[in-house]
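Engineer: Everything below, folded, please.
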Amino acid sequence: MSWLRALKETARSGLKIERQRLEPLIAARAAAGLALVFGAALVLFGPAVAVSSAFGAFQAAIATFQRSWRPRPVLALFSGATLAVSTFLGYVTGAHIALFLALLTLWTFLAGLSWAVGPTVGIIASSNVAIMLVTVTLPTSVAAAAGHAAVIAAGGIAQALLVVIFPVRRWGAQRDALADALAAEADYARRLRRDPTAAFDPAPLMQARSAAAVTPREARRRPAELHGTRGVAERIRPVLASLADPAVGVPDEGPARDRVRELLDAAGTVLDTAAHAVRHGEAAAVPAAAAAALRTPDSGALLSGPPRRAALRLTALLDDVVATARGAGTADSGHRTRQGLLRLLPVALRAVRGELRPGSPVLRHAIRSSAVVAAGYLLGTALPFGHGYWAPLTAVMVMRPDFSQTYGRSVARLCGTLVGVGAATAVVRAADPGSYVSAGIAVLCAFGMFLVMRTGYAAASVFISAYVVFLLGTGGEDWDQTVPQRVLLTLLGGLLAMLAYAVYPAWETPRLHHRLADWLLADGRYAAAVLDRYADPADPADPADLPNRAVPADRADPAHPPRPDDVRQALLASRDARIAWREALEKARYEPVRSRVLSRDTAEEAGRALAQAGRVAMLIEAHLPEYRTGHGIEPVPAAAALAEVLRHATEDAVVAIREHRVPDWDALHEVVDRWGTKEAADAVLRGGAVQLLAALDALAAALAAGPGRGRAADP
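Structural biologist: All right, here's what the predicted structure looks like:
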């Protein structure tokens, strides 16, 4: 993609307004907290202190809107405390430009590194730097600086208390994540009716898994419908795929296929019903037609073997979903434990240390942002406009570790500032509002920002810019600047951010083949772990496997098959690698560079092949011996040889991809070709192995069609 087209596409994405469900009650609660803190400080301590308290409450409210599964009061307290520390240090050093510039550079660098911990921490840290730039212009002494920091922290405390006292949609984020996962599986079931080998995006399931992690205290307060439903949903996906796939199920056409389509349609209806019930906290009422379709007694005549077992298991799993959605029971009494913030500190430090290496996108972002903010501060101070913090404030707010977000947010910030500052300045010039009127208008602007924050950065920037103008106007600041001056400083900050990325980039495109290799390695390990379980379903020498052993047939529950830990961990690693590949591909789509290894078409073809390989491994796992035998376990010794060869072949293929060569699967072909019906008596396993090899061959074919490639065996 050329630079001109990249700029056009990123600008379009930055100005895009997304249709999102607005949450006026949450926005009103956040604005009420801001008004309470701001008004009290204005009456008791005067405009200067009030401005500091308003920034604290504003930033804490923004933290509660972040996509995080931690309790909202904790996010508000964390934001208020870190902002108080940042502004206190800024107040103390603000009178000495050299000392403040050194602090600003260091603080921005640390904020850039904090993206290694996660986007929520990165956004809070970047906002702290931006607000520190604004509040340091307020005159104060060291003693008063401590007071300003205290009222900033009080703003965070006030927002946290309001969340506790006036909860809105308690557990709402967790409900939405679980409902999205169920709805995604409902859509998957319906797509399988038309395309029996349709792909499934595991991102909603991974989001639901992250949302399911709770502390022991939260586990005791969690609603009943959030217990166990995700675990059942995880087991439904492979059952749906195995029921629909012709290779391990029924033929493409005929009465059996019609019955499968009926079951898939009913499953979609039930899953949609459960998703609606979980999202809104209501009882699940399954439509009578769907319930009747799942219990039609002619399955025995139309379905037999693996398809019949899959149909019975699907019915049992859907019963569990409906029961847990009604809050009538729980399919899983355990929970994933979430660590507290203090215990996460060593984990965060390790994540940051892991990014202190050449070529790290996070390290490059930290260097870029610190250099740009320092340069923007010096230029803004040198220019005769006054209040030069608008330039570095814009830069730190728009800069992100990837190209598309940085450029898109820069354009959105400029346009939003033009509208917001223009409107705010027009109101000031026309009405000349006093401190209290300016404070009221600032609160209204904050409410508008909270309301539209998730619809797009351009819309939010309009209200943020107006909020800053009116807020500083409350303290007698910033009235002397004109609209062109503010817009020019904003343009300067955005241009510095864009120029820094062009000079010192962290392109994702040249690293795509490494992401692809990571995904292949994860898929290969997952498939090999599944094959190992065929060869040795329950290892008596492994004490950790005792809870996962197959139970006697008279006590077996088809809705709760045992899931060995090694297979589960390999599956999760495969999903993580697939999501990382997808995110990298999306970032690379907007970059003005080309890969000499993977063209866009090659990358898409390779991604489809690996997705198919992962799907086939999942199908094989769905028919593990302990899941389907009624009288003991029947190991498949031939699976061990295939698993061993698959591991070595995958490792060699990963090296080949990283070295810009095409992988060679001849060793796998030899093993699968030697399999006879007597040696590999399991038809599902043999058919799955053939499909898996076909997917890997498709990967090799896609890579062979790429630019500058040769066979792995070539010299």
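
Engineer: contacts, neighbours, all on C-alpha from now
Structural biologist: Fine.

Engineer: buried stuff in stretch 480-498?
Structural biologist: Using 16 or more other Cα atoms under 10 Å as the test for burial, stretch 480-498 gives 483, 485-498.

Engineer: The structure of the following sequence is requested for comparison with the preceding one:
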Amino acid sequence: MSWFRALRETGRSGLAVERKRLEPLLAARGAAGLAITIAVCLWTLGPEAAASSAFGAFQAAIATFQRSWRPRPELALASGTTLAVSTFLGYLTISHLALFLALLVLWTFVSGLSWAAGPTTGLIASSNVAMMVVTVTLPTSVAQAAVHAGTMIGGGLVQAALIVLLPVRRWGAQRDALADALAAEADYARRLRQDPSAPFDALPLMEARRAAAVTPRQARRRPAALHGARGLAERIRPVLAALADPAMGVPAEGRERDRVRELLAAAATVLDATARAIRRGEPTVLPPAAVAALRTPDTGSLLDGAPYRAAARLARLLRDVAEVADSEAGGRPRWGERGNDHPPPPPPSPLPHPAQSPSHLHRPTLLALVPLTLRSVREEAHKAGSPVRRHAVRVSAVAAVGYLLGTALPLGHGYWVPLASVMIMRPDFSETYSRAVARFAGTLVGVAVATGVLQAAGSGTLLAGGLAVASAALMYLLMRTGQFAAQGCIAAYVVFLLGMGGEEWTQTVPERVVLTLLGGLLAMLAYAVYPAWETPRLRSRLADWLAAQGRYAAAVVRHYAEPVGATAPDVREALLAARSARAAWHAAVARAEGEPVRQRGLPRVAADDAEDALTHLGRAALLMEAHLPERDATPVPAAAVLADTLRTATEKGARAVREGKVPTWDAVRDVLESPDWSEGDAWSDGDATGHMGKSVVRTTARLLLRSLTELSEALDPTVPEKPDGPRNPESSTTR
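Structural biologist: Now for the predicted structure:
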């Protein structure tokens, strides 16, 4: 992509206003906390202290709106406290330029590294640095600086107290995450009716898992509907795929396929009803037609073997997840008596593995998170080629240069330059440039509107404070619709807030516009001079995904040789690692698509085809996981050799991908062509369960090899490109 096109696309992204669900109650609560803080400080300490407290309360409320599963009061307290510490330390050094610059560089560098701990931590740290350069100019003595720091902590305390006293949709984010996962599976079931190999986006399941992690205090208060339903949702996903896939025994057309489509439609209906009940905290209402379709005895006469077991497991899992969802309301969904269910439930399902983990996923407390964050920051600081470390170096250099330029220019209020730069800069190119455009355009609009309002309404401390609260409320309401709207509200808020502190709008408007533009230009120039492009790292991301998929497939195959039933935590861990690697690959591709960098070693078509091949590899392993044998099943000895070979081959293949070579799979092919995989003693029928396990292994092993071969073809420049391009571009959303 050329620089011109990249700038055009990022500019459009920055100015875009998206349609999002607005949350007026949350916005009103944040604005109320800000108003209380300003009013108390105006009454007791005066306008300047009120302005400082307003920054603390404003930032604390913004922190609670971030996409984080941590308790909201903790976020508000952490934001207000860290801003207070930053401001106090900044005031102690502001009278000595060299000392303040050293502190600014150090503080900004640490804030840049804090992105290693997650976007919420990174945003809070960056905002603290940006606001510090403003708030250090408000006090006039060390004692006043301490008072101002205390008011910032007070602003965070007020916001935290309001969250506790005025809860809005308590556990709402966690409910939404779990409901979204179930709704995604319902949509997946409907698509499987038409396309048995339809893709599935695992992101909702990943989000639901992140939302399910709770602190010990949260674990005691969590609603009953959020206990266990996520684990059941994880088990439903592979069963749906196994039921629909023709490789597992159901013909592409005929009475069996019609029955499978009926079961999938009923499953989608039940999942939607369950998702709706969890989202709203209401009793589960199951449509009788869907329940009847899942309980009909016709299934046993039409399906047998692996499809029959999948159908039985699906009915039982859907019943269980509906009952879990209904437990909060104290009722039971009308599913019928367990003894009358049809088809009869099979032995306990080996899927999967949440039951082997603790009763809840552990989230560290705020204090326990500190050493974990420090460890992540230290690792990024020492990692060669780390994008986070490059971002830290870049943003700290820009902050220092911007502060010096702002101080040297005869405009006054030079802190606008580093403030704009720090708030704009992010570790990746697209977000940095889109935020730069959004901030400048939003600043123009916000300053123009605020100026017009002040000219029409006049000046005054109370009026300016009220207008600042109104601007903040509008920002809280619109902040998820895009950067442009949020930046416009922030610009108006700062103008009103400084007006409350005694500054006339004529002193702030021209310089704010000019210096904000200068800060944005510095941020954009810094990324162009010292970038952290994702494009050259695409091969490494693809190799990581290949290695993770290989470990997952090998773990599944091994349990056909060593049946353990439900006790397969290694499969679960391998699956989660494969999902994380897949998510990292897709995030890297999304960032690379907007970068003005030529493709280096991995053309777009090759990347799409390689992604498709790894998707099919994961799907083959998924089908095997859906039919993991019970603990007392007859082992399949040949599967152990295949598991070892598969793991070793994919690790070597990952190294080849990183080095720009084409991986080979001769070792896997030799295993599948060896006498152990012929019609000999290794594949004798044995009992019925063992016979089905052998059939599954033999079928899916060929699918694994085919997927690996397709990967090599995608990465081989000597293989001509297929006329129709990538086989299935949408398959990037598969598990």
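
Engineer: closest to residue 583 of the first structure among the buried residues of stretch 480-498 of the first structure?
Structural biologist: Distance to residue 583 of the first structure, by Cα to Cα, is smallest for residue 498 among these, at 21.2 Å.

Engineer: Would you mind finding the match for the closest one in the second structure?
Structural biologist: Using TM-score structural alignment as the criterion, residue 498 of the first structure maps onto residue 524 of the second structure.

Engineer: Spatially nearest residue to that match, not counting backbone neighbours?
Structural biologist: Nearest residue to residue 524 of the second structure in three dimensions, chain neighbours excluded: residue 433, at 6.2 Å (Cα to Cα, 6 or more residues apart in numbering).

Engineer: Please name the residues that touch the corresponding residue of the first structure for the one you found.
Structural biologist: Aligning on TM-score structural alignment places residue 433 of the second structure opposite residue 407 in the first structure. Residues in contact with residue 407 of the first structure (Cα atoms under 8 Å, 6 or more residues apart in numbering) are 7, 10, 11, 14, 398, 497, 498.

Engineer: rerun that using 10 Å as the cut-off
Structural biologist: By Cα atoms under 10 Å, 6 or more residues apart in numbering, residue 407 of the first structure lies in contact with 6-11, 13-14, 398-400, 413, 494-495, 497-499, 501, 590.

Engineer: Just the buried ones among the residues you listed, please.
Structural biologist: Among the contacts of residue 407 of the first structure, those classed as buried by 16+ other Cα under 10 Å are 6-7, 9-11, 13-14, 398-400, 413, 494-495, 497-498, 501, 590.

Engineer: Looking at the contacts of residue 407 of the first structure, which are in strands?
Structural biologist: Nothing among the contacts of residue 407 of the first structure maps onto strands, per DSSP state E.

Engineer: mind listing what residue 145 of the second structure touches?
Structural biologist: 49, 52, 84, 87-92, 135-139, 151.

Engineer: One more: residue 228 of the second structure?
Structural biologist: 212, 320, 321, 324, 325, 354, 355, 359, 360.

Engineer: Give me the number of neighbouring residues for the second one.
Structural biologist: Neighbourhood size, residue 320 of the second structure [other Cα atoms under 10 Å]: 17.

Engineer: for the fourth one, same thing?
Structural biologist: Residues near residue 324 of the second structure, counting by other Cα under 10 Å, number 25.

Engineer: Run through the neighbouring helices and strands of the helix or strand hosting it.
Structural biologist: Using DSSP states H and E, residue 324 of the second structure maps to helix 305-326. On a contact count with 3 or more Cα pairs under 10 Å, 6 or more residues apart in numbering; DSSP states H and E, helix 305-326 of the second structure meets helix 229-244, helix 255-280, helix 288-295, helix 298-302, helix 688-715.
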